[in-house]
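>>> Sequence isn't available, so here's the structure alone:
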């Protein structure tokens, strides 16, 4: 889930030039409203995305209401697969209320749905939650890793200001076969460590930001077969529309920026992103 409001552009951005080969929005939140706006109309959002070559998406529910919403929507929309989890910040709140284990049990039940292909987003967030919540976050992260392995699902990781602890927990627990660093935010050294472990790195609109050269340097060393792209909508809208509400139809802006960094043509990158998504999550038609 996103890293807070970014000021700048106001208003709905225009649709970008369509992609030549359809890709997947690897991580979106169709249940979340931002900055006084309503949550998106799901049918309209998916249709707008298809019109620019984003024909599939992974809807992520990172609290119990969001997880239930996700299961409802993946039953209605063949363009969607789903992920469910307790977000690390939510884990700390629930643990403080004595409700975390009950939440885990509900997530495990929802995760049994055949179109739930992801356990996540889970991980660690030391930006919004202070030291008092670290233990609960780490306990919850370990539980989700175990669930992903038991259920045979991909794992999507939220990592904010916690790179070393995220890597340490994954090394200690043993990562699932398909592990995705959602909204990768590390430097070139962390990228190399993730690639060496076989993780997938998913890049969002942040890679287009002017102050994100370190992130672009990290992207440049990632092999094509380890790359994914996402919005984290409604957050992290790519330039030049930073500050607007993000949506899947804006993915082409991020894809073209990624292609520039990687010095590959856009069709080649699109084909790799689509193939990687199917490898991680399986077929949307199953």
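Everything's here; your move. Given the structure is predicted, the values throughout are model-derived calculations rather than measurements. Numbering: from 1, shown residues only.

>>> When you work out contacts or count neighbours from here on, use the C-alpha atoms and nothing else.
OK.

>>> What residues does the closest residue to residue 265 other than its chain neighbours make contact with?
Leaving aside its chain neighbours, residue 265 sits nearest to residue 259 (6.1 Å; criterion: C-alpha to C-alpha, 6 or more residues apart in numbering). Residue 259 makes contact with 265-266, 269, according to C-alpha atoms under 8 Å, 6 or more residues apart in numbering.

>>> Next, count neighbours for residue 98.
Look at residue 98: counted by other C-alpha atoms under 10 Å, it has 11 neighbours.

>>> swap that for residue 215, please
20.

>>> correct me, but it touches residue 186?
Yes - contact criterion C-alpha atoms under 8 Å: residue 215 and residue 186 qualify, at 6.6 Å.

>>> circling back: following the helix or strand harbouring the residue nearest to residue 265, which helix or strand comes up?
Here residue 259 sits within helix 251-262, counting by DSSP states H and E. Using DSSP H and E, the helix or strand that follows helix 251-262 in sequence is helix 266-281.

>>> In terms of secondary structure, what does that next one contact?
Using 3 or more C-alpha pairs under 8 Å, 6 or more residues apart in numbering; DSSP states H and E, the elements in contact with helix 266-281 are strand 23-28, strand 227-229, helix 251-262.

>>> any chance of these in JSON lines, plus distance to residue 129?
Listed next are those as JSON lines, based on distance: least, C-alpha to C-alpha, whole Å:
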{"stretch": "strand 23-28", "distance to residue 129": "22"}
{"stretch": "strand 227-229", "distance to residue 129": "27"}
{"stretch": "helix 251-262", "distance to residue 129": "29"}
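
>>> wait, which of the ones you listed is closest to residue 52?
helix 251-262 (7.4 Å; C-alpha to C-alpha).

>>> For the closest one, buried residues please.
251-259, 261-262 (16 or more other C-alpha atoms under 10 Å).

>>> Show the contacting residues for residue 234.
2, 28-30, 32-34, 245-247.

>>> hey, where'd the strands end up in the protein?
23-28, 54-61, 80-84, 116-125, 154-160, 179-181, 200-203, 227-229 (DSSP state E).

>>> Would you format those as a markdown table with mean neighbour count and distance to residue 12 included?
Formatted as a markdown table, those follow (neighbours: other C-alpha atoms under 10 Å; distance: least, C-alpha to C-alpha, whole Å):
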| stretch | mean neighbour count | distance to residue 12 |
| --- | --- | --- |
| strand 23-28 | 28 | 17 |
| strand 54-61 | 26 | 18 |
| strand 80-84 | 28 | 23 |
| strand 116-125 | 28 | 27 |
| strand 154-160 | 26 | 27 |
| strand 179-181 | 25 | 28 |
| strand 200-203 | 26 | 22 |
| strand 227-229 | 27 | 21 |
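
>>> Check it against this one:
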């Protein structure tokens, strides 16, 4: 009987362990709180294939508190705290799913957003919190009604990151020009990371001139992602990071199945092929870049 292909496997089945990296790297952006299993299991599985550090990213107040608590408990975990771009309009307007779903929470208004930002500010001061993010703009899931709240929240996060000397982690979905404009207007923090980089090669050159880090996720392996590979090809090696954004964006050939930090080697090898360098050279650069970006 012929063996099953990954595409034929149950989509809920975790992909197999990849061959370990010889040079350890960090997963610069993951959501352990959204993954199955325990933190201990996720970290052990990742370490077994050479992924020895993760940045746990919060998207709302509860997630940010959990990120800070988890980073305090595990040496291999660093925290990032923020209100996701789609969270800000939900707080202000009360709709938990972007304006139209039933069961929306009561509108909180600008005062509620200010209170939430104050809590992010408090968390950002903690030593185990290395970054403020993911923040930015998302025009894919939030319509025009949410833009003002997103922008106000984004500008506030930039200020928090600068005041605490922390990295800024950007979520940019279908909002490239406005994200770059606001960073220029506010003055970007010294260390700014474009999480799940989604721009093209021209934007990568803009980011490079500004010294922004570009973190590539599993979608760089997708067949329709040539613009991402073009961007990776021109991004300065000293500004390149890798991430899972797990449980999302599982790299090919496991697309659609659960993602986790242990799958970083799959993406690293695909990235090395795009760059035309060996995986050890890329891994060493990524490791140094991530430590520099998040100051750990």
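Okay, I see it. Because the structure is a prediction, the values reported are computed rather than measured.

>>> Let's see the PyMOL selection covering just the buried ones among the contacts of residue 259 of the first structure.
Buried residues among these (16+ other C-alpha under 10 Å), as a PyMOL selection:
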select buried, resi 266+269
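
>>> now, which of the contacts of residue 259 of the first structure sits nearest residue 182 of the first structure?
residue 269 (18.2 Å).

>>> what about the counterpart of that closest one in the second structure, distance to residue 263 of the second structure?
Aligned by TM-score structural alignment, residue 269 of the first structure pairs with residue 282 of the second structure. Going from residue 282 of the second structure to residue 263 of the second structure by C-alpha to C-alpha, to the nearest Å gives 16 Å.

>>> go on, residue 229 of the second structure?
According to C-alpha to C-alpha, residue 229 of the second structure stands 19 Å off from residue 263 of the second structure.

>>> So between the two, which is more surrounded?
A count of neighbours by other C-alpha under 10 Å puts residue 263 above the other of residue 229 of the second structure and residue 263, at 29 against 23.

>>> quick one: the more buried one and residue 134 of the second structure, what's the gap?
From residue 263 of the second structure to residue 134 of the second structure the distance is 21 Å (C-alpha to C-alpha).

>>> Residue 214 of the second structure too?
Distance, residue 214 of the second structure to residue 134 of the second structure, by C-alpha to C-alpha: 14 Å.

>>> Now the common contact residues for those two.
Taking C-alpha under 8 Å, 6+ apart as the contact rule, residue 214 of the second structure and residue 134 both touch residue 195.

>>> Mean deviation, the longest helix anywhere in the first structure versus the second structure?
For the first structure, the helix with the greatest residue count under DSSP state H is helix 134-151. When the second structure is superposed, helix 134-151 of the first structure averages 0.4 Å from its matched positions, counting by mean C-alpha distance after the TM-score superposition for the first structure.

>>> and the residue of the first structure most remote from its centre, how far is that from residue 135 of the first structure?
In the first structure, counting by C-alpha atoms, centre = their mean, residue 98 sits farthest out from the average C-alpha position, at 27.6 Å. From residue 98 of the first structure across to residue 135 of the first structure, the span is 14 Å (C-alpha to C-alpha).

>>> what stretch of the second structure does stretch 44-63 of the first structure fall on?
Going by TM-score structural alignment, stretch 44-63 of the first structure sits over residues 41-60 in the second structure.

>>> Next, the distance between the ends of the matching stretch.
Rule used - C-alpha to C-alpha; the end-to-end distance of stretch 41-60 of the second structure is 24 Å.

>>> which outside residues touch that stretch?
Contacts for stretch 41-60 of the second structure (C-alpha under 8 Å, 6+ apart): 17-32, 63-67, 71, 76-84, 87, 133-134, 260-265.

>>> Please name the nearest non-neighbouring residue to the corresponding residue of the second structure for residue 247 of the first structure.
Alignment note (TM-score structural alignment): residue 247 of the first structure maps to residue 260 of the second structure. Counting by C-alpha to C-alpha, 6+ apart, residue 246 is the residue found nearest to residue 260 of the second structure once chain neighbours are left out, at 5.0 Å.

>>> List the contacts of that neighbour.
Per C-alpha under 8 Å, 6+ apart, neighbours of residue 246 of the second structure: 29-32, 34-35, 258-261.

>>> from the residues you listed, which would you call buried?
Buried among the contacts of residue 246 of the second structure (16+ other C-alpha under 10 Å): 29-32, 35, 258-261.

>>> wait, which of those residues is closest to residue 205 of the second structure?
residue 29 (22.2 Å).

>>> Touching, the closest one and residue 243? I think so.
Yes - in this structure, residue 29 of the second structure is within contact of residue 243 by C-alpha under 8 Å, at 5.1 Å.

>>> Now for the two: what residues contact both?
Common contacts of residue 29 of the second structure and residue 243 (C-alpha under 8 Å, 6+ apart): residue 195.

>>> what stretch of the second structure lies opposite stretch 15-24 of the first structure in the alignment?
Counting by TM-score structural alignment, stretch 15-24 of the first structure corresponds to 17-26 in the second structure.

>>> Check stretch 73-87 of the first structure too.
Going by TM-score structural alignment: stretch 73-87 of the first structure matches residues 70-84.

>>> quick revisit: which stretch among the helices and strands packed on helix 266-281 of the first structure comes nearest residue 210 of the first structure?
Comparing those by C-alpha to C-alpha, helix 251-262 comes nearest, at 11.7 Å.

>>> Give me the distance from that closest one to the chain's centre.
17 Å (C-alpha atoms, centre = their mean, to the nearest Å).
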